[in-house]
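Trainee: Got a predicted structure plus its sequence, pasted below:
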Amino acid sequence: MTPEEIENAVAAGMPRAVEDLKRLVAIPSVAFPGHPAEPVLAAAEAVEELLRSAGLPHVRRIPVEGSFPAVYGEAPAPPGAPTVLLYAHYDVQPAGDPRLWRTPPFEPTLIDGRLYGRGAADDKSGVISHVAALRAFQGRFPVGIKVLIEGQEEYAGERLEAFIEANPELARADAIIVADTGNPKVGDPAVTTSLRGLAAFTIEVRTLKEAMHSGQFGGPTPDALAALIRMLASLHDDNGDIRVPGLPRGTFLGTGPSEEEFRKTAGVLDGVRLVGSGSLADRLWSSYAITVTGIDAPSVANAVNAVQPVARARVTVRVPPAGDPKTAVEDVIDHLRRVTPWGAKVAIDDVVLGSGFLAIPGGTARGALNRAMERAYGRPPRDIGAGGSIPLVAMLARLFPVAEILLFGAEDDGASIHAPNERVDLEELRRTILTEALFLAEYAGAAVPGR
């Protein structure tokens, strides 16, 4: 197919793609403990049907131990053509407090060219991008196709990693498209070339056998919550830079957002300063970041006048691509133990680790993607990093070191993924679909399989 024919096919298929996305978003496929399994399985069934509708001759659901099924499809490569693996996930984050949503989270709502609903961007837009790009070829694909749609990425993606480790041939390809990222803003084409890794743990601080009356015992009695607050506050200096030894600031070679753009996207209140040193790109994509993502302590609504015997916190460390998550989490835990006040007892559990990723520059697939994206967007893409983590990507890079891994998608920094009022811009979705379809055709003519 010519580029013009691909453009026409993608445009003609957009109404169907949007309706398919609406149907997917309406399924509350939250694969977290405590949520019903039936909607997640219904989403897997829907994805299986979508892949069949894309013209793939072989589609099936694959059981993944301890997780929800992955949906897998494939089509053999034409003689002499390379093979491309397409990845996305059909599970979504919990909706959270429904009062914070302007529209119901699982009732997809179209407003001013944007579709609102949980998973509309992350990552059901990725599923539809693959499906709609494949449909443009009407079953006559220019390259070999493998499609892997995960069912529990948001909660337990390491289970799919273990499955692929044991079954590497399912994912072996010359190029891999991961449709679980996006552009800094709508219409600003970008390829994500680095991902920070992840290290997380839960810390518990104990000082007393049980809570004690703050009037009768307050003063000399060690408060576990106060101890934990002091320990967590020691992780950063007054400027917001990390104080933990062994976690240096890194440098990102590409271009990051302006402070004005970032403040607007992040929703930073007027008069509140950004924290840390170095460029925004350095801080977001190439440096360590430590965040306290949860604290177990009495709520204000349920507060009583008592000295607390125990307090817990969940601490997340984002690790630059070259960093080692295990070493990073050990450095943070060692620091917290060193600054523990009053001889309080500290326990650590629920440690989670995930490696980062740094793309190899250049390459045949990247060149094909650059040309496809320039045609779809009207200008060439730039390299960006992502502060988030996709541990599967690091594992694929380790398993298939000669495969080119390309990260792009229909999300943008204003899409509110993992937050209330998540949405995807439908024009951005169209450009993403077009980019992928053009890439498949371009790559077919440029690549040599088995390189």
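Mentor: Everything's here; your move.
Trainee: can we go C-alpha only for contacts and neighbour counts from here?
Mentor: OK.
Trainee: Tell me which residues of stretch 372-382 come out buried.
Mentor: Neighbour-count burial for stretch 372-382, counted by 16 or more other CA atoms under 10 Å, picks out 372, 373, 375, 376, 377, 380, 381.
Trainee: Apologies, that question was intended for stretch 127-147.
Mentor: With burial defined by 16+ other CA under 10 Å, the residues of stretch 127-147 counted as buried are 127-137, 141-147.
Trainee: ditto for stretch 223-242
Mentor: 223, 224, 225, 227, 228, 231, 232, 234, 235, 236, 241, 242.
Trainee: Going by distance to residue 309, which of those residues wins?
Mentor: residue 224 (5.4 Å; CA to CA).
Trainee: quick one: contacts for that closest one?
Mentor: 205, 206, 207, 208, 307, 308, 309, 310, 311, 344 (CA atoms under 8 Å, 6 or more residues apart in numbering).
Trainee: Is it correct that the third one is in contact with residue 222?
Mentor: Yes. Using CA atoms under 8 Å, residue 207 and residue 222 qualify as a contacting pair, with a distance of 6.1 Å.
Trainee: How much space separates residue 434 from residue 252?
Mentor: 29 Å (CA to CA, to the nearest Å).
Trainee: before we move on, what about residue 128?
Mentor: Residue 128 sits at a distance of 31 Å from residue 252 (criterion: CA to CA).
Trainee: got another, please set it beside the one above:
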Amino acid sequence: MTAKKPAPSTADLRTRLDAEFPALLDELGALVAIPSISSLPQHQDDLARSAEHVRSRFEAAGLEARVLSETTPEGVVGKPAILAHGPRIEGAPTVLLYAHHDVQPVGDTSTWSSDPFTAEIRGERIYGRGTSDDGAGIIVHLGALRLLGDDLPVNVVVFIEGEEEIGSPSFQTFLERHAEELSADVIVVADSDNWKVGEPAVTATLRGNCTFTVDLRVADHAVHSGMFGGPLLDAVTCGALLVASMYDEDGNLSVDGLGGTDEADVVWPEDEYRQAAGVLDGVRLAGTGDLAARVWTKPALTVIGWDSTSVADASNTLAASTRIRFSLRTVPGQDPAVSMAAVEAAMRERAPWGCRLEFSQVDLGPAYQADMDAPATHLLHEVLTEAWGVPSVNIGVGGSIPFISQFQQTFPGASVVVTGVEDPLTNAHSEDESQSVPDLRCAILAEALYLARLAEAAAGRD
């Protein structure tokens, strides 16, 4: 089939959105009600149920959809993903729409203000696990397709992953085995942030991530802290000194070769950062340079786990060993292997009092740097600005989405654009996760405009 009639106007799409949006909010509530936690064995049936539910929704929107999973060459069995296709339009560009249907665990439910798996609207936000990360991404894609309906002017492929929250272990295998179906001119990733509530953004950069474990040892067995303490520092103290040695007096990570820039495109007011992060009064912020740059384009090292004797089990014993798990956020444009090598070299050089270090469980995730001059990026800014009524901006994101680089490597001819509907108040991965309802509306409209104008742009080039 060939697209002949003109795309619907912005006014037409707004009218359609008014009619469709209540049902789309209900669709989001239905997603939240399925505890599709990919990391917990007891929720694997829920994950399968979520995949089938999502498949059925895109099928109802007129796409051919199926649930698939792939096993990696190493034997890792992938989680269920949805692959869907719209009607074929000869000569039109192809757009791949990505989101994920798996969610994070909820932790202690007593810390939530409402049931994590019952969507609840309070004010202008909807609360529940997965409302924003990434149920909202799914609803943006579904909503845009519903708004366009029979007026859809591009070829659409929908890929809804089921294992993003556990690091996408079968992602590359899935891409390789379905490369022909997934191949596209433009890839839209709806799993990122806006600048603020009511202020849209294009994600220009994402930091990479290196996670690794350090086993630190000072003796071949534990000893009495009174009989031997003093000349011999315990392993936990040495671990604390090791961590402290990685920073300068201003709180910057002081390791050569990690790169980074001090400037950002926007100003992040300190009071807004402190409020979003829940920083206690009197706690000073670390580092130098623009605050946004410290989060987006400079490296960061975080202790994410530490094995030591608990307070409940404390005794007068000098620990011979300890184990520390680190997360190193690497700067855009930097090879994570280079960053990892630099940090390991620095730690070995600074190991306190000659303690022994062993590195293991190293996992590297690449950073992302968008092509800000690409026509697909300029068009994204255009439709975001039109949908929200305020100028969209370029932002970085301190977190990592390594699979975006896998998209770029597998489909080098495609333009990859990254957008989303989260904001600083979303609390993704934490209690009381929520999504701005007005921003969800705007994001649906923006994507519908984007699909329509991609076709117009392609026709103009022809």
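Mentor: That came through fine. Owing to the predicted nature of the structure, the values given are computational and were not obtained by experimental measurement.
Trainee: what's the TM-score for these two chains?
Mentor: Remark: TM-score between the superposed chains equals 0.95 [TM-score structural alignment, normalised by the length of structure 1]; 450 aligned residues with a CA RMSD of 1.9 Å.
Trainee: ok, back up a step: give me the more crowded residue out of residue 434 and residue 252 of structure 1.
Mentor: A count of neighbours by other CA atoms under 10 Å puts residue 434 above the other of residue 434 of structure 1 and residue 252, at 27 against 19.
Trainee: residues contacting the equivalent of that one over in structure 2?
Mentor: Using TM-score structural alignment, the equivalent of residue 434 of structure 1 in structure 2 is residue 445. If a contact means CA under 8 Å, 6+ apart, then residue 445 of structure 2 has 13, 14, 17, 144, 387 as its contacts.
Trainee: Adding secondary structure as columns, could you present those in a markdown table?
Mentor: Shown next, in a markdown table, are the contacts of residue 445 of structure 2 (DSSP: H, G, I helix; E, B strand; the rest coil):
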| residue | secondary structure |
| --- | --- |
| 13 | helix |
| 14 | helix |
| 17 | helix |
| 144 | helix |
| 387 | helix |
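Trainee: Report the two of those residues separated the most.
Mentor: Largest pairwise distance in the contacts of residue 445 of structure 2, by CA to CA, is 12.5 Å, between 144 and 387.
Trainee: Tell me the secondary structure at the residue with the largest distance to the centre of structure 2.
Mentor: The centre of structure 2 is farthest from one residue, residue 227, which by CA atoms, centre = their mean lies 49.9 Å away. Going by three-state DSSP, the secondary structure assigned to residue 227 of structure 2 is helix.
Trainee: Quick check: residue 182 of structure 2 touching residue 156?
Mentor: No. Between residue 182 of structure 2 and residue 156 there is no contact, the gap being 9.6 Å when judged by CA under 8 Å.
Trainee: Please enumerate the shared neighbours of these two.
Mentor: residue 96.
Trainee: Report the central residue of structure 2.
Mentor: Central residue of structure 2 (CA atoms, centre = their mean): residue 401, at 5.0 Å.
Trainee: Now the aligned residue in structure 1 for residue 44 of structure 2. Nearest residue, chain neighbours left out?
Mentor: Counting by TM-score structural alignment, residue 44 of structure 2 lines up with residue 37 in structure 1. Counting by CA to CA, 6 or more residues apart in numbering, residue 31 is the residue found nearest to residue 37 of structure 1 once chain neighbours are left out, at 7.0 Å.
Trainee: can you pull the contacts of the one you found?
Mentor: 37, 40, 68, 91, 92, 93, 151, 152, 154, 155.
Trainee: Pull out the buried residues from those residues.
Mentor: 40, 68, 91, 92, 93, 151, 152, 154, 155.
Trainee: Switch those over to a markdown table; also include distance to residue 84 of structure 1.
Mentor: A markdown table is the format used below for these (distance: CA to CA, whole Å):
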| residue | distance to residue 84 of structure 1 |
| --- | --- |
| 40 | 26 |
| 68 | 24 |
| 91 | 23 |
| 92 | 25 |
| 93 | 28 |
| 151 | 20 |
| 152 | 22 |
| 154 | 24 |
| 155 | 26 |
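Trainee: out of the residues you listed, what pair is the most spread apart?
Mentor: Most distant of those, by CA to CA, are 68 and 93, 14.6 Å apart.
Trainee: any idea how far residue 445 of structure 1 is from the residue mapped onto residue 94 of structure 2 from structure 1?
Mentor: Mapped onto structure 1 by TM-score structural alignment, residue 94 of structure 2 lines up with residue 83. Between residue 83 of structure 1 and residue 445 of structure 1 the computed distance is 12 Å (CA to CA).
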